[in-house]
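Student: Sequence and predicted structure are below.
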Amino acid sequence: MKKIILSLVTIAFLVGCNEGAKPKEAATSEKTEMLAPIADSVLETATIYEANIRQYSEEGTFNEFTKDIPALKEMGIDIIWVMPIYPISSTKSKGSLGSYYAITDYTKVNPEFGTLKDFQKLVKTAHDNGIYVVLDWVANHTGWDHVWIKEHPDYYTQDKDGNIVDPLNPETGESWGWTDVADLNYDNMNMRKEMTEDMLYWVKEQNIDGFRCDVADNVPTDFWAEAIPELRAEKPIFMLAESAKAELVPVGFDMLYNWPGLHTMNEIAKGEKPASAWNQLKAEQDSTYTKGTIFMNFITNHDENSWNGTVFERLGDGTEAFAALEYMTPGMPLIYSGQEYDMNKALLFFEKDTINKTKGKFYSIYEKLNVLKETHTALNGGKNAAAYEPIATSDDTKILAFKRSKAGDTVYYIANLTSESIDAEVRLIGDFTNYMTGEKIKLGPAKFALKPWQYMILVK
């Protein structure tokens, strides 16, 4: 078949960010409508925000974060995932403040962040702004000061001498190094019951909208199969697993971590894999996962930022191209606290730190990308996601091109995922707008130049 070769002819004027579309409006203080329970339709266009309460502000409190919820709404956030809010164990604690994930009581709040009333205000403010709130849930282990340690030692995994142990790698039997926490014993049915009841407390009494479940694949799958229906009997909730394991979807999880996507982006950025590795990954995921599986797409999160480097350290000059790819690929994009402010430091994990909330380059980029995702059916990423189709190029090792389409709407992504300028050919023809710049582009039979890490999002 004869190749159709793409060329670029730009017109020297800019258009609005997306044909008149505007950021989502924040609610006024007078708004009191009840937010409808989360539904599958919400997940098609949603963006999720990970809130690190301790590091979000100098004060590190619920109230300081709550003040910015209307701004998050305007930026285009639909779901807030709040990192663990519970009291932190001091026994075997790491650092001076300890880890969010070493919990002493599943039904109380960490006084470091404020009071239960303060958290209730956070939830109400989010709901008033049309944003859902998801709590981080740590079902695999507790801190060493949890009441169960003394009252129910049988709730925990023990060695041959009856000593409670920290979590072990099931393949090697060796410690993961999480010495500040004690491993829970899911052979104990009473513990399972109490765990579910504690989760129900936040759904029934505090009106939260779901859970992000820490190391979800370290917890027996049959626990989730029992617990999630009980939670959903109370109201529809959203369930996110910190896992890429396909078997967690049939038991009730809505969304999985796209760890393979993150690792592939890192490898492409370092030149360790070609651009074609992305389309190869998508093909593998389509053949492996059940239709309707949602992936959370991200270029950073609390673990990546604190332990594996900032986005700029890992992705370099390709950071913006990969941030756009996060939105363009099927699934739900994640923004981590500070990411919208061009954060270029690794936040401390066990000590107090603070993000710098000064708007730079990326704040407006995320605003535009959120509008794009909300207003284009072609970017639906939920259980009825838009189609993903690779587009052939003159050099698939360097150029990534694909289209998303649904219900008559189509959006294209073309990127040079290398540090070298290249002359490119892509099988695409027509008149488009480069969404991020507003430039009008006519695609026809001629070669065109792509600068290092240059990307385009093309819309009709």
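Tutor: Done, it's in.

Student: can we go C-alpha only for contacts and neighbour counts from here?
Tutor: Will do.

Student: List the buried residues of the host helix or strand of residue 261.
Tutor: Using DSSP states H and E, residue 261 sits in helix 259-269. For helix 259-269, the neighbour count (16 or more other C-alpha atoms under 10 Å) marks 259, 261-262, 264-269 as buried.

Student: Show me what counts as buried in whichever helix or strand comes after it.
Tutor: Counting by DSSP H and E, the next helix or strand C-terminal to helix 259-269 is helix 276-288. By 16+ other C-alpha under 10 Å, the buried positions in helix 276-288 come out as 276-279, 282, 285.

Student: and the angle for helix 276-288 with helix 259-269?
Tutor: Per axes from the mean of the first three to the mean of the last three C-alpha atoms, to 10 degrees, the angle that helix 276-288 makes with helix 259-269 is 170 degrees.

Student: Can you give the distance from helix 276-288 to the centre of its chain?
Tutor: 19 Å (C-alpha atoms, centre = their mean, to the nearest Å).

Student: likewise stretch 99-118?
Tutor: Worked out by C-alpha atoms, centre = their mean, stretch 99-118 lies 22 Å from the chain centre.

Student: Quote the end-to-end distance of it.
Tutor: 21 Å (C-alpha to C-alpha, to the nearest Å).

Student: for stretch 328-335, same thing?
Tutor: 14 Å.

Student: in the stretch 351-460 of the chain, which spans are strands?
Tutor: Assigned by DSSP state E, counting those that start in this stretch, the strands in the stretch 351-460 of the chain fall at 387-390, 399-406, 409-416, 422-424, 430-434, 440-443, 448-450, 455-459.

Student: in which helix or strand would I find the most centrally placed residue in the chain?
Tutor: The centroid of the chain falls nearest to residue 334 when counting by C-alpha atoms, centre = their mean (3.1 Å). Here residue 334, judged by DSSP H and E, is contained in strand 332-336.

Student: Let me know how buried the closest residue in space to residue 45 that isn't next to it in sequence is, in neighbour terms.
Tutor: Nearest residue to residue 45, sequence neighbours excluded (C-alpha to C-alpha, 6 or more residues apart in numbering): residue 374, at 5.1 Å. Residues near residue 374, counting by other C-alpha atoms under 10 Å, number 21.

Student: Got another one to weigh against that:
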Amino acid sequence: MKKMFFVLVVLISLSSFAQIQRVEPPNWWTGFKDQDLQLLVYGKEIGKTVPEINYNGVSIEEVHKADSPNYLFIDLSISEEAKPGKFDIRFKKSGGKTEVFKYELKARQKPAEDYVGFDSSDVIYLITPDRFANGDPSNDINSSLLEKTIDRNNDYARHGGDIRGIINHLDYIDTLGFTAIWSSPLLINDMKNASYHGYAMTDFYKVDPRFGTLAEYKELADKAGERGIKLIMDQVANHVGIEHWWMKDLPFTDWINYQERYLNGEKTVYSSHQRTTNQDMYASEGDKKRMTEGWFVDTMPDLNQENPYMANYLTQNSIWWIETLGLGGIRQDTYPYPDKEFMSDWAGAIMTEYPNFNIVGEEWSYNPLLIRYWQEGAPNKDGYDSNLKSTMDFAMQANIVAALNEEENWGSGLEKIYAGLANDFAYASPSDIMIFPDNHDMSRIYTQLGESIPKAKMALAYILMLPRIPQIYYGTEILMNDTAKPGDHGLIRTDFPGGWKNDSVNAFTGKNLSKVQKEMQTYLKLILNYRKNSEAIQQGETIHFAPENGVYLLSRSSGNEKVVLILNKNEEPVNLDLERFEELGLGGQNLKNLLTGEKMIWEGSLALPKMGAYIFTTKL
């Protein structure tokens, strides 16, 4: 009886001691400029322990207890003397009991300078992975997760697309001429419904098993890299999904915004979405607070980046993924919503470690002044420097659609893109801004342009010729649309035909595509592959001429290469007098029509037989 009692006491003692569930980041590397690392440790009553490390070059600088007894934050210093390897972190509790966690420092796979980010030489292919291709049907349903169904007939359910599906079609992406892939988030979204989009993360270090494994994510990065294709990771610093693991045991009383209301079951405060409060010199403190601290929806808690432990956590997570995947860039979601001082520090920390890297921030604004504000080097009156190299050009996207849809009158029609591009004087670096015809949150460009193929072709040609970084959404090359219900997110993110076994149409092979779909695919492929080797388009001088009589001309030039784009909105044939463009220095030169292969001499007038885009190059 005494023996049984002794065993029971031992079991109770062991069960009450720390059971380490997480140490994040799960590993780190030697050789960073910033030698500081802060570990988040989670386990039952881990806060009552004292951590010790005995490893050359690694020292504990400070230990921080959280408001919850189940967390510890350990500040480490990793000096130049530290070598790659595994070492023990010993967690001692009063009474002599110790729990040991083995932590690993890895050797970096390549120098920091070799992490080269996307730039104006690239064209980015944006993919919603759940809707692109199902390469591994065995991972479609995971019974351990909250959303357990798959239904391709439901636009807001999971459809089964995954990482393997992207890997399987890298040749298609490469052959089209894309040089970078931006995938919507692939991290786990263990939410009850509509979890397919990826923007409600429930673990920042775990790949969603319905998309695949970390090994497959690495394989995607490696195999894309072998083709010269950069991988851009979509990250979210503003919010998480309500089912995130830490929501059941928040470390601090200010880990998320409006935390007390959440814990008391009260209705939260929603963001006002007044993004101009970031710049507005007259904005009230109340408006600023509601903008940055308010939640998007009840299922997406808003993170408090003013908490220094949260700030460290998010920054280190980004660096961990850059090293783990060898990334070629980050796209940061909802850029103006988190604390803007944190966002400056976050981007600055990354760019300090990786000087040739790139990050693009999403600022959905049609005001060029707001787009300018977020780009590094902007002369902001408040002195704010974002450290952000690239922003998104929603203003020019809207101008392009208006230019092609509106009648040609003074101040409308093609005047919209002429005046829009004239705003480039305000930007610190126009060629580092990202331009696009559409994306995963807005109507397809084909729908926006009234399903006009000539207008769609003009939009794409113009976007690919601009001094910008172009991004194209998957399916644009085959005229995918959401015309049945414009703006509906589920419909915008339609399945790519051929990505599922037994699809009657296969855009990867061309099977059963319509004639116009094949023509658009060929059209885009031709321009993309020319652009891939065109110094003039990638970084050349830009000259454009004010639109006249429904015709607009833009030129890009570098050295002996000159490329001319002409947009013609006239449905009747037009003879364009070339004398007006004499300053281009093309008089008497031989040029090739990039789209038809025909040769011509630049003199006199140029026949434009129909509405559309015309591209001419001195490269014969």
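Tutor: Ah, there it is. The structure presented is a predicted model; accordingly, all values stated were derived computationally and were not measured.

Student: Just put the strands of the stretch 351-460 of the first structure in JSON lines and tack on mean neighbour count and distance to residue 59 of the first structure.
Tutor: What follows is the strands of the stretch 351-460 of the first structure, written out as JSON lines (neighbours: other C-alpha atoms under 10 Å; distance: least, C-alpha to C-alpha, whole Å):
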{"stretch": "strand 387-390", "mean neighbour count": "18", "distance to residue 59 of the first structure": "44"}
{"stretch": "strand 399-406", "mean neighbour count": "22", "distance to residue 59 of the first structure": "43"}
{"stretch": "strand 409-416", "mean neighbour count": "22", "distance to residue 59 of the first structure": "41"}
{"stretch": "strand 422-424", "mean neighbour count": "16", "distance to residue 59 of the first structure": "48"}
{"stretch": "strand 430-434", "mean neighbour count": "18", "distance to residue 59 of the first structure": "41"}
{"stretch": "strand 440-443", "mean neighbour count": "20", "distance to residue 59 of the first structure": "46"}
{"stretch": "strand 448-450", "mean neighbour count": "17", "distance to residue 59 of the first structure": "45"}
{"stretch": "strand 455-459", "mean neighbour count": "21", "distance to residue 59 of the first structure": "39"}
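
Student: could you dump those strands to CSV with distance to residue 245 of the first structure?
Tutor: Below are the strands of the stretch 351-460 of the first structure laid out as CSV (distance: least, C-alpha to C-alpha, whole Å):
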stretch, distance to residue 245 of the first structure
strand 387-390, 21
strand 399-406, 25
strand 409-416, 28
strand 422-424, 37
strand 430-434, 36
strand 440-443, 41
strand 448-450, 37
strand 455-459, 31
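
Student: Looking at those, spot the one closest to residue 49 of the first structure.
Tutor: Among the strands of the stretch 351-460 of the first structure, the nearest to residue 49 of the first structure by C-alpha to C-alpha is strand 455-459 (22.7 Å).

Student: Residue range in the second structure corresponding to the closest one, please.
Tutor: With TM-score structural alignment applied, strand 455-459 of the first structure matches the range 613-617 in the second structure.

Student: quick one: the matching stretch to the first structure mean distance?
Tutor: Compared with the first structure after the fit, stretch 613-617 of the second structure shows a mean deviation of 1.1 Å (mean C-alpha distance after the TM-score superposition for the first structure).

Student: which other residues reach stretch 243-257 of the second structure?
Tutor: 66-68, 70-71, 190-191, 201-203, 259-260, 293-295, 301-304, 307, 310 (C-alpha atoms under 8 Å, 6 or more residues apart in numbering).

Student: So how do I select the buried members of the residues you listed in PyMOL?
Tutor: Only the buried entries of the contacts of stretch 243-257 of the second structure go into this PyMOL selection, using 16+ other C-alpha under 10 Å:
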select buried, resi 66+68+70+71+190+191+201+202+203+259+293+294+295+301+302+303+304+307+310
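
Student: Just the contacts of stretch 243-257 of the second structure: which are in helices?
Tutor: Using DSSP state H, 259-260, 293, 310 are the members of these that sit in helices.

Student: Identify, from those residues, the entry nearest to residue 571 of the second structure.
Tutor: When those are compared against residue 571 of the second structure (criterion: C-alpha to C-alpha), the nearest one is residue 293, at 51.2 Å.

Student: for the closest one, what are its contacts?
Tutor: Contacts for residue 293 of the second structure (C-alpha under 8 Å, 6+ apart) come out as 257-258, 271, 302-304, 337-338.

Student: among those residues, which two are most distant?
Tutor: So, the contacts of residue 293 of the second structure by C-alpha to C-alpha: farthest apart are 258 and 337, at 14.8 Å.

Student: thinking again about what came up before, save the buried residues of helix 276-288 of the first structure as JSON lines, and put in distance to residue 388 of the first structure too.
Tutor: Output for those, formatted as JSON lines (distance: C-alpha to C-alpha, whole Å):
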{"residue": "276", "distance to residue 388 of the first structure": "14"}
{"residue": "277", "distance to residue 388 of the first structure": "15"}
{"residue": "278", "distance to residue 388 of the first structure": "12"}
{"residue": "279", "distance to residue 388 of the first structure": "9"}
{"residue": "282", "distance to residue 388 of the first structure": "8"}
{"residue": "285", "distance to residue 388 of the first structure": "12"}
